[in-house]
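J.: can't give you the sequence, but here's the structure:
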């Protein structure tokens, strides 16, 4: 449990993976002056370390020797909002959806790029630090004022329908996090629409036409194929 890097004010990253080679690799590529690393080689030990050190981000493999990673996610979510990034060889959409629906915040398939992993970790840390959402969200040319219910793109106010506004607000308040189709459908339209993904696709398409420079090559609302959407 003792971290290799002991700087007291650094963000605490917990690696839960039974492969020693992966743990060594992450110790090598995660900057020593940026993170304090902890590790666990099983689900049960991972839960114990999570409770003991309260990590800022958990990097979790799904194929653990004593329990499935999905169960680890669910157990952590019973008491902690800790950001969880899944690192797994499982490539099936159903596995990604199951992990995200269980409470994971992000999902990377092994092998993954170091730069992408660092970007995802830093995004999780920024979001976790914002306990109370800022009234004004800004990302490049997009601005959303949650108090005034106003959306501005490239300096011009954009008129959204109530549904489009609620959809964008949901994405904004979870910026950087992958939201599954079912999660979005349930939050915006309710349980009766869980099996009607075309409703979501149509509204995402309409929303992109209003906020993206090139709707067919979006830079704000990113599609996670077969899984859901993420707002950058």
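T.: Arrived safely. In this text, all values refer to a predicted model and were calculated from it rather than measured experimentally.
J.: Please make it C-alpha for all contacts and neighbour counts, starting now.
T.: Noted.
J.: tally of neighbours for residue 170?
T.: Neighbour count of residue 170, defined by other C-alpha atoms under 10 Å: 16.
J.: swap in the one 4 residues further on?
T.: If you count neighbours by other C-alpha under 10 Å, residue 174 ends up with 17.
J.: One more: the one 4 residues further on?
T.: Counted with other C-alpha under 10 Å, the burial measure for residue 178 works out to 25 neighbours.
J.: all helices of the chain, in order?
T.: Remark: helices assigned in the chain by DSSP state H are 20-29, 43-53, 69-77, 93-102, 114-129, 162-173, 181-188, 197-211.
J.: Which one, of these, ends up nearest to residue 148?
T.: Nearest of the helices of the chain to residue 148, taken as C-alpha to C-alpha: helix 162-173 at 11.9 Å.
J.: Which secondary structure elements does the closest one sit against?
T.: In terms of contacts (3 or more C-alpha pairs under 8 Å, 6 or more residues apart in numbering; DSSP states H and E), helix 162-173 is packed against helix 181-188, helix 197-211, strand 228-231.
J.: And it, what's buried?
T.: For helix 162-173, burial by neighbour count (16 or more other C-alpha atoms under 10 Å) applies to 164, 165, 167, 168, 169, 170, 171, 172, 173.
J.: what's the most distant pair in the residues you listed?
T.: 164 and 173 (14.2 Å).
J.: ok, now which ones touch the residue lying closest to residue 19 once chain neighbours are set aside?
T.: Closest residue in space to residue 19, ignoring its immediate chain neighbours: residue 41 at 7.2 Å, by C-alpha to C-alpha, 6 or more residues apart in numbering. Neighbouring residues of residue 41 by C-alpha atoms under 8 Å, 6 or more residues apart in numbering: 16, 17, 18, 19, 20, 64.
J.: make it 10 Å
T.: 15, 16, 17, 18, 19, 20, 23, 61, 64, 65, 66 (C-alpha atoms under 10 Å, 6 or more residues apart in numbering).
J.: likewise residue 122?
T.: 11, 57, 116, 128, 176.
J.: can I get those in JSON lines with neighbour count and distance to residue 223?
T.: Shown next, in JSON lines, are the contacts of residue 122 (neighbours: other C-alpha atoms under 10 Å; distance: C-alpha to C-alpha, whole Å):
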{"residue": "11", "neighbour count": "16", "distance to residue 223": "29"}
{"residue": "57", "neighbour count": "23", "distance to residue 223": "23"}
{"residue": "116", "neighbour count": "11", "distance to residue 223": "16"}
{"residue": "128", "neighbour count": "15", "distance to residue 223": "23"}
{"residue": "176", "neighbour count": "22", "distance to residue 223": "12"}
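J.: alright, now check it against this:
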């Protein structure tokens, strides 16, 4: 069961969520404003945050950035805004999942279970090593040739996902489903953008790849420089 922090300004919704979550064995605390929520996060270190976007003192997207500056806690955005572009932006900024109001409590509980599975899974074999890359999922750190690389949460998740499948070609459809947790569609451009940023931080380009190789019409493959053979690569 999870300790859940609900950051929501609507008292009726707060009460309903607390009642429903506690009935399912979770513990729940609430905050009606962004700054109160941030203070509760730091003080109580919950397992999951449910974050409403329409807060009275600060937009939830701004609070998300503040949360990510101090914590890797899973954040599920709960919003009445059904804007696909905004949702993609929030996921790129570090949200782990989202729900559009109104929603069933069973949906919320399933999302909580899913984000906890993703964030509490302990790597069985320690850090992943691909050539000079070392990806440590426990510490969420990456080094390249013993030098640390500063990645955003989404960049880290993308690189870790590819490293778990080093040498394999992974499609955009798979990445959107398994890293972004989105259906394939208009959001696939987000994969290209993040691969571009990731290449820059790895000191390479699509035209001269070392680790990240795009396979035309198929997907992308992460491989150590001396193992990067196979299908030809091209820019994204």
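T.: Alright, I've got the coordinates. As the structure is a prediction and not an experimental result, all values here were calculated from the model.
J.: What does the superposition give as a TM-score?
T.: Aligned and superposed, the two chains score 0.61 in TM-score terms (TM-score structural alignment, normalised by the length of the first structure); 172 aligned residues with a C-alpha RMSD of 3.9 Å.
J.: list the contacts for the most centrally placed residue in the second structure?
T.: Nearest to the centroid of the C-alpha atoms of the second structure, with distances taken as C-alpha atoms, centre = their mean, sits residue 96, at 4.4 Å. Neighbouring residues of residue 96 of the second structure by C-alpha under 10 Å, 6+ apart: 48-49, 72-77, 90, 111-112, 114-115, 118-119, 153-154, 179-181.
J.: quick one on the thing from earlier: looking at the contacts of residue 41 of the first structure, spot the one nearest residue 223 of the first structure.
T.: Nearest to residue 223 of the first structure among the contacts of residue 41 of the first structure is residue 61, at 23.1 Å by C-alpha to C-alpha.
J.: Next, the contact list for the equivalent of the closest one over in the second structure, please.
T.: Applying TM-score structural alignment, one finds that residue 61 of the first structure aligns to residue 52 in the second structure. Counting by C-alpha under 10 Å, 6+ apart, residue 52 of the second structure makes contact with 6-10, 32-34, 59-61, 63, 76-81, 98-99, 101.
J.: Just the buried ones from those residues, in PyMOL syntax?
T.: Buried residues among these (16+ other C-alpha under 10 Å), as a PyMOL selection:
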select buried, resi 6+7+8+9+32+33+34+60+61+63+76+77+78+79+98+99
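J.: taking the contacts of residue 52 of the second structure one by one, which sit in strands?
T.: Judged by DSSP state E, the subset of the contacts of residue 52 of the second structure located in strands is 6, 7, 76, 77, 78, 79, 98, 99.
J.: From those, pick the one nearest residue 220 of the second structure.
T.: Distance to residue 220 of the second structure, by C-alpha to C-alpha, is smallest for residue 98 among these, at 26.3 Å.
J.: so who does that closest one touch?
T.: 50-52, 75-79, 87-88, 90-91, 108, 111, 181 are the contacts of residue 98 of the second structure under C-alpha under 10 Å, 6+ apart.
J.: To which residue of the first structure is it aligned?
T.: Correspondence of residue 98 of the second structure to the first structure, assessed by TM-score structural alignment: residue 107.
J.: before we move on, the earlier item: who are the neighbours in contact with the spatially closest residue to the residue nearest to the centre of the second structure that is not a sequence neighbour?
T.: Closest residue in space to residue 96 of the second structure, ignoring its immediate chain neighbours: residue 75 at 5.4 Å, by C-alpha to C-alpha, 6+ apart. Contacts for residue 75 of the second structure (C-alpha under 10 Å, 6+ apart) come out as 5, 47-51, 64, 67-68, 91, 94-98, 112, 115.
J.: Quick one: map residue 75 of the second structure onto the first structure.
T.: Matched by TM-score structural alignment, residue 75 of the second structure corresponds to residue 84 in the first structure.
J.: Please report the distance of that match from residue 210 of the first structure.
T.: Separation of residue 84 of the first structure from residue 210 of the first structure (C-alpha to C-alpha, to the nearest Å): 32 Å.
J.: before we move on, what about residue 36 of the first structure?
T.: Residue 36 of the first structure is 42 Å from residue 210 of the first structure, by C-alpha to C-alpha.
J.: so residue 124 of the first structure makes contact with residue 56?
T.: Yes: counting by C-alpha atoms under 10 Å, residue 124 of the first structure touches residue 56, with 8.6 Å between them.
J.: Find residues that contact each of the two.
T.: 82, 83, 84.
J.: what would these look like in a markdown table with distance to residue 193 of the first structure?
T.: Listed next are those as a markdown table, based on distance: C-alpha to C-alpha, whole Å:
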| residue | distance to residue 193 of the first structure |
| --- | --- |
| 82 | 29 |
| 83 | 28 |
| 84 | 27 |
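J.: Excluding chain neighbours, what is closest to residue 101 of the second structure?
T.: Nearest residue to residue 101 of the second structure in three dimensions, chain neighbours excluded: residue 80, at 4.8 Å (C-alpha to C-alpha, 6+ apart).
J.: ok, the one you found - contacts?
T.: Contacts for residue 80 of the second structure (C-alpha under 10 Å, 6+ apart) come out as 52, 53, 54, 99, 100, 101, 102, 103.
J.: same thing with residue 41 of the second structure?
T.: Taking C-alpha under 10 Å, 6+ apart, we find residue 41 of the second structure in contact with 4-5, 7, 29, 31, 35, 47-49, 67, 70-71, 73.
J.: Tell me the spacing between the aligned residue in the first structure for it and residue 43 of the first structure.
T.: Mapped onto the first structure by TM-score structural alignment, residue 41 of the second structure lines up with residue 50. Using C-alpha to C-alpha, residue 50 of the first structure is found at 10 Å from residue 43 of the first structure.
J.: Mind listing the shared neighbours of the two?
T.: Joint contacts of residue 50 of the first structure and residue 43 (C-alpha under 10 Å, 6+ apart) are residue 16.
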